[in-house]
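**Q** Below are the sequence and a predicted model for it; my questions follow.
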Amino acid sequence: MNKFWIILLHTYLNKLKTKSFLVTTLLTVVITLGLTNMSNIIEIFDKGGDKEQIAVLDTTGQLYEPLKEQMSTLNKNLRLIEFDGTEKEAEKAVEKGEYTGFVQLRYDQEHLPEATYKAMSVAESPIFTDLQAGLQQMKTMLAASKINLTPEQLQQLYEPVSFEKIALEENAKTEEELNQARDLVYVLLFVIYFAVIMYASMIAMEVATEKSSRVMEILISSVSPINQMFAKILGIGLLSLTQLAVLLSVGYFSIKRNLSSLEGGFFDAFGFGNISLSTISYAVIFFILGYFLYATLAAFLGSLVSRIEDVQQMITPMTLLVVAGFMIAMFGLGKPDSPFIVITSYIPFFTPMIMFLRVGMLNIPVWESTLGIAILLGTIAFLAVFGARVYRGGVLMYGKSNSFKDIKKALQLTKKE
């Protein structure tokens, strides 16, 4: 056991000091700070610039003021300026950069407002959308006045219909709880996806690197292959937790500082205040089991290659399994109770993502989630035993070995020892 901890700490500290890990962590921290302070960054740039100016050619002489009033509530950063010249003059003013664009107002055959918007580029969709919304409100009010509708009648006409949803299932989740669970599932799916892609590949690369340096021949003769394999898996696991802890801490304190003026706690601000403890517990369990599942698979796949260049080719099928599970889970967010989702939740390589999706969004029987956990534990145990045998023989294979046929050769080498 002493050798196990030596390999674990060596793997952890060795990777922790690498330039790639430090640079990646630093860049991710910078990106995290940028994303969590995006509103402040945008505000800084907006302070340095003027409001976007839109020239208004009102051919009716009656629509400019109502439109200006509507836009004052829709978009305060948009400034409407009445233009006294011709359409050609307005086009030239836009081309010179004096205005972002110009809108021409007129009446249609039914004496209701219509408009044409011109700009150097129509890619500025928010401007167009806000102008269209303002004109639509004006048109609605004018049309209502033509048929003598009072403001109260108009408000009643557009008032949304009362539509209450009630689940008959006992202890069924409310709509609010479902939305919170969906958000949590969505976050965890991305965490599992990126953690497996990044850290499982790192494990395979670590094994291949040591093997290419012939260090493995010394290690395999003095340490049990299963101890060695899980020492590396746990070492990289600690590394991933270190990096995640740094990122989550930076993100938490940055967001908390920006949300200090809001009522409620940190999780309440993001709508996670009512997430049950059991859902959070399942999230942790399935994340850990999902990591160990793919990490064990990556370790013995990495032992089959002799060159670092062949690692990505060997673990590509594993990566495709992760991608497939992620895509199925994305589909399942909309239909978590479909038969396809239920069946795939019991396939070990998809269980961490899809079973948690079902647990988070549905009230499934406890035996189903327990069965999913048992399937994962059984698969991890099988991969550990089988992987240790492949690992022991695979690390002694050199030369061109980047095919899954090499698993048989690795097992044969293990039997000869």
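**A** Great, that's in hand. Numbers count the residues shown, from 1 in each chain.

**Q** can we go C-alpha only for contacts and neighbour counts from here?
**A** Will do.

**Q** Against which helices or strands is the helix or strand containing residue 288 packed?
**A** Element membership for residue 288 (DSSP states H and E) is helix 277-302. Contacts defined by 3 or more C-alpha pairs under 8 Å, 6 or more residues apart in numbering; DSSP states H and E place helix 277-302 against helix 175-195, helix 201-212, helix 225-258, helix 311-332, helix 351-361, helix 366-394.

**Q** now the third one, how far from the chain's geometric center?
**A** The offset between the C-alpha centroid of helix 225-258 and the centroid of the whole chain comes to 18 Å, using C-alpha atoms, centre = their mean, to the nearest Å.

**Q** let's bring in a second one:
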Amino acid sequence: MSKFLATFSQTYLSKVRAKSFMISTLIIVLLIFVGANFDKIIGIFDSSEELTTLKVESDAAFLTQFEAVMDALETDIDVTESDGETGSAEALLTVEGTEPLSFTLAANQEIPADQMNTIETALAEVQRNITIEALNLSPEEAQQLSAPPEITYDIASSADDFAESESDSMAPEMFETNILNTIIFYVTVIVMFFIIINYASQIGTEVAMEKTSRVIEMIVSSVPPVTHLLAKISAMILVSLTQLGLFIIAIVIAIQLFDFSSIISDFGLESDDQTLTMIIYSVIYLILGLVLYLSISALLGSFISRMEDLQQALLPVTMFSLIGFYIAIFNVFGSADNMLVKISSYIPLFTPFVMPLRAINPDTSQITLLIGILILIASIILAIMLAASIYRNSVLSTSNGIFKNLKRIRKE
């Protein structure tokens, strides 16, 4: 155990103290805090000053109606009668004509786009109401103006009707995707992909470099090869989780320090019954996905005896992680539970990417998500066992080329 801890601590400390680790972590943390203040940063570059008062020059009837519509839109702009002056953070709305209605909006500064949209929406509603009154329409007739048409389809039956109805019944049901859950999924998949690409290369390099530099000859004289490899894998997994933990701490601090109410209201981010389940399973699959891919990277690194073969050996990790990433990303706004998603979610190398996508769907059972976890755990155990076996048999090999090492290991 002491030999395992010695290798583990040495690998872990050397990685977390590396400048590349510190700089990359610092950059991501800074980006998190920048994102938390995105609305404030935009405000710095936005020269427009929000309106506080909108003065209206019109008759009393229009003023009353317009004020009621603006109140219904829950805007922060106060609507008052014009006094002939327009000060700072104020605008003047003048009614130029009534048939048809025409308006002039004057201000001493640029008006923010969201407030302009609110004013235009209110004016359109007032114009609609005035038009209804001018035409002397009843409430039922006025409602019919915006009612959608009723369409009854009477299509002649054909021999293909049965096949069409059967295919419709087999098609996956579409569900309305919650924006917050979708963001959680995107963050999970993107973070997993980039950490895998980064640390898979590092652990492969660690294993390959020791073999190519012949340092391993001195190491295995005091530490069993399997113990040494497991310590390396465990250390690299903990390094990746340490960096991930720092990102999570930065997010929690940003939530505590900064007000997200305006961003949440602007983007309509609201949790639902599936959000907590989505967060829990996303974290589980993220961790298991990292462990699986790093274990496979160590396995592949055990095959090679030259640094020139490293990229070739790690190609499967890059390829499968990229395929899983694209399957997950490109099925978010389609059917998140189609046949491709269902099948790929049970393929171990794709499971950590695709199963969080299925977790978005409230119709996905807990058993399905738990099966995905069991598949990953079994795959991790198998990958570590294979890596240990291959590493033990090839640790002192000087054969050049991956395929030569494979043949030699098979013979042994």
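**A** Everything's here; your move. Computed from a predicted structure; not experimentally measured.

**Q** re the thing from before, out of the helices and strands packed on helix 277-302 of structure 1, which is the most enclosed?
**A** For these, the largest average neighbour count (mean count of other C-alpha atoms under 10 Å) is found in helix 351-361, namely a mean of 27.

**Q** Kindly provide the distance from residue 183 of structure 2 to residue 275 of structure 2.
**A** Using C-alpha to C-alpha, to the nearest Å, we find residue 183 of structure 2 at a distance of 11 Å from residue 275 of structure 2.

**Q** ok, now residue 228 of structure 2?
**A** Counting by C-alpha to C-alpha - residue 228 of structure 2 and residue 275 of structure 2 are separated by 41 Å.

**Q** now residue 302 of structure 2
**A** Distance from residue 302 of structure 2 to residue 275 of structure 2, counting by C-alpha to C-alpha: 41 Å.

**Q** So between these two, which is more surrounded?
**A** Between residue 302 of structure 2 and residue 275, residue 302 has the larger neighbour count (other C-alpha atoms under 10 Å), namely 28 against 18.

**Q** Residue 264 of structure 2 versus that one, what's the distance?
**A** Residue 302 of structure 2 is 48 Å from residue 264 of structure 2, by C-alpha to C-alpha.

**Q** SS state for the residue sitting furthest away from the middle of structure 1?
**A** Distance from the centre of structure 1 peaks at residue 148, with 50.6 Å (C-alpha atoms, centre = their mean). Here residue 148 of structure 1 takes the coil state, with states given by DSSP: H, G, I helix; E, B strand; the rest coil.

**Q** you'd agree residue 51 of structure 2 is in a helix?
**A** No. Membership of residue 51 of structure 2 in a helix is not supported by three-state DSSP, which gives coil.

**Q** What residues in structure 1 pair up with the helix or strand hosting residue 167 of structure 2?
**A** Using DSSP H and E, the element containing residue 167 of structure 2 is helix 161-170. Mapping helix 161-170 of structure 2 onto structure 1 (TM-score structural alignment) gives no aligned residues.

**Q** which strands and helices sit next to that helix?
**A** Here helix 161-170 of structure 2 touches no other helix or strand, going by 3+ C-alpha pairs under 8 Å, 6+ apart.

**Q** quick one on the thing from earlier: need the helices and strands packed on helix 277-302 of structure 1 in a markdown table (columns: distance to residue 54 of structure 1).
**A** Output for those, formatted as a markdown table (distance: least, C-alpha to C-alpha, whole Å):
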| stretch | distance to residue 54 of structure 1 |
| --- | --- |
| helix 175-195 | 39 |
| helix 201-212 | 52 |
| helix 225-258 | 33 |
| helix 311-332 | 41 |
| helix 351-361 | 47 |
| helix 366-394 | 58 |
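
**Q** and residue 42 of structure 1, which of those helices is closest to it?
**A** Nearest to residue 42 of structure 1, of all those, is helix 225-258, at 13.8 Å by C-alpha to C-alpha.

**Q** check the fit of that closest one onto structure 2 and give the mean distance.
**A** Comparison of helix 225-258 of structure 1 with structure 2 after fitting gives an average deviation of 1.9 Å (mean C-alpha distance after the TM-score superposition for structure 1).

**Q** picking up where we left off before, out of the helices and strands packed on helix 277-302 of structure 1, flag the one nearest residue 88 of structure 1.
**A** Closest among those, using C-alpha to C-alpha: helix 225-258, at 46.8 Å.

**Q** hmm, back to that, and the residue farthest from the centre of structure 1, how far from residue 26 of structure 1?
**A** Distance check for residue 148 of structure 1 against residue 26 of structure 1: by C-alpha to C-alpha, it reads 64 Å.

**Q** likewise residue 342 of structure 1?
**A** Computed as C-alpha to C-alpha, the residue 342 of structure 1 to residue 26 of structure 1 distance reads 40 Å.

**Q** Please apply the same query to residue 87 of structure 1.
**A** In terms of C-alpha to C-alpha, residue 87 of structure 1 sits 53 Å off from residue 26 of structure 1.
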